[in-house]
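Asker: I'd like to go over a predicted model; first the sequence, then the structure.
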Amino acid sequence: MDSRFKLYYFDARARGELIRLIFHAAGEDFEDIKVYQGMWEKLKPAMPFHTLPVLEIGEQQLSQSLSIARYLANIFDMAGRNNLEKALVDSAAELIDELLSDALKIIYEREHKYKARATKKFGAITLPAKMHRLEEFHSKYGKGYGYIVGNDLTYADLAAYSTFDQIVAAAIVPWEYFEQFPYPSQLKKRILDGEPRLSQYFRYTNS
């Protein structure tokens, strides 16, 4: 593929998924390079901070998932309409990233007893608390149906949907849990019914 963007990430959704979603929402071609363990050992010394994801734009490399997401969101008009909106979108995305971090600890926990204990705590304490904060934020700053800030789809909305969907895919909670809250319920309809590129991508991902 001849593309100006190359995304390096492991063969997983996790922290690479938001970046993929931004590309798909924008209808922008990119090379999605899946990095496997043997390949990673060779690539690691040349990568900024020796971590993934990494986005290559020509000769330049960008590291850290949220920094990459913000960069692309600004290019593709998914960052907010003005400086204040951009700051609000960033703050929502950071809260959602905290939730993703909590979920990924469970998803990648190998010890069954620790995984079961962490899942129970996540469902009883962590997830309700962060969903409550997210709903408060949405009710204050979301001006359009299914949007976290203002009247447009932003990368924070994509981060939210990706995080909710990964939590459900990992069988931590079912989608019905999120549908009790206005924001994720509206967001799901917005993504699956109003964003053809994204709905097609999720049908493929979840098939």
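Answerer: Happy to help now that I have it.
Asker: Only C-alpha atoms from now on, for both contacts and neighbour counts.
Answerer: OK.
Asker: Tell me which stretches of the chain form helices.
Answerer: Counting by DSSP state H, one finds helices in the chain at the ranges 17-26, 37-43, 65-75, 83-107, 112-121, 127-141, 155-169, 175-178, 182-194, 196-205.
Asker: Pick the most deeply packed of the ones you listed.
Answerer: Mean neighbours per residue, mean count of other CA atoms under 10 Å, is largest over the helices of the chain for helix 155-169, with a mean of 23.
Asker: here comes the other one, which I'd like you to weigh against the first:
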Amino acid sequence: MPAKYKLSYFEERGRAEILRLLFAGAGQELKDERLTGDSWAVFKHKTPYGQMPLLTVDNKTIINQTGAIARFIAREFGLYGTDNMESSKCDVIFETYNDVFTELIKVFFEQDEAKNAEYGKKLNTEVLPKYFAFMAKLLKENGGKCLVGSKLSLADVAFFDMLDKITGSKVMGADLYKDFAEIKRFFENVQKLPKIKSYLDKRQPSDL
């Protein structure tokens, strides 16, 4: 009998969106539990660290920490490469994704206008160009379609989630894609994958 999966997180996309996208990309059913206010207060004491996301498997096994959940899903559904080297390449890209996400959060949540402008400038002139150049190189070396191997993987989903968070948002410079046409093409191709598109078409809006 297939396992049952429940992902618990807040209303926004945040750190759980990559996990939702992994389930979507794998074509696997997921109970997407969104907690707010009182429901989160009641649930919080049940979590190992008092934080989410949290994945419950078959109503008993609980996995916390975003990276651990992402790797579990990737292994579970064949999205982690075909050998140890490909899995390690997925890990490199996932850890890079985490580094960029940390910088992105600074821009979204900084209330001081001067600091916000400083973080935004760093993101657009240092962080994203460096990250994009690395991803563009990997795409070119791997044929342009996938970052690792020949099919959708954790690496692709992680990069797509980052692009999805910044594309069209106020934190991304309007000309950032002009030097990275292959990155924009990658984003659009993943966006069109039937399983991913089906999820994106019906998900609720969120700023991050």
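Answerer: Nice, I can see it. In this text, all values refer to a predicted model and were calculated from it rather than measured experimentally.
Asker: could the helices of structure 1 go into TSV alongside distance to Ser3 of structure 1?
Answerer: Formatted as TSV, these follow (distance: least, CA to CA, whole Å):
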stretch	distance to Ser3 of structure 1
helix 17-26	12
helix 37-43	20
helix 65-75	15
helix 83-107	27
helix 112-121	40
helix 127-141	36
helix 155-169	21
helix 175-178	35
helix 182-194	26
helix 196-205	18
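Asker: Minimum distance to Gly58 of structure 1: which of the ones you listed has it?
Answerer: Ranking the helices of structure 1 by proximity to Gly58 of structure 1 (CA to CA) places helix 65-75 first, at 14.5 Å.
Asker: What residues in structure 2 pair up with the closest one?
Answerer: Using TM-score structural alignment, helix 65-75 of structure 1 lines up with residues 66-76 of structure 2.
Asker: once aligned to structure 1, how far is the matching stretch on average?
Answerer: With mean CA distance after the TM-score superposition for structure 1, stretch 66-76 of structure 2 departs from structure 1 by a mean of 0.8 Å once superposed.
Asker: Once you drop chain neighbours, what's closest to Tyr141 of structure 1?
Answerer: Nearest non-adjacent residue to Tyr141 of structure 1, counting by CA to CA, 6 or more residues apart in numbering: Val149, 5.0 Å away.
Asker: got the contact list for the one you found?
Answerer: Counting by CA atoms under 8 Å, 6 or more residues apart in numbering, Val149 of structure 1 touches 80, 85, 88-89, 138, 141-143.
Asker: thinking again about what came up before, any residues touching the match of helix 65-75 of structure 1, and which ones?
Answerer: Identification of contacts with stretch 66-76 of structure 2 by CA under 8 Å, 6+ apart yields 15-16, 18-19, 22-23, 53-55, 63, 79-80, 153-154.
Asker: give me that answer again for 10 Å
Answerer: Residues outside stretch 66-76 of structure 2 that contact it (CA atoms under 10 Å, 6 or more residues apart in numbering) are 7, 15-23, 26, 28, 52-56, 62-64, 77, 79-81, 87, 90-91, 94-95, 98, 153-155, 158.
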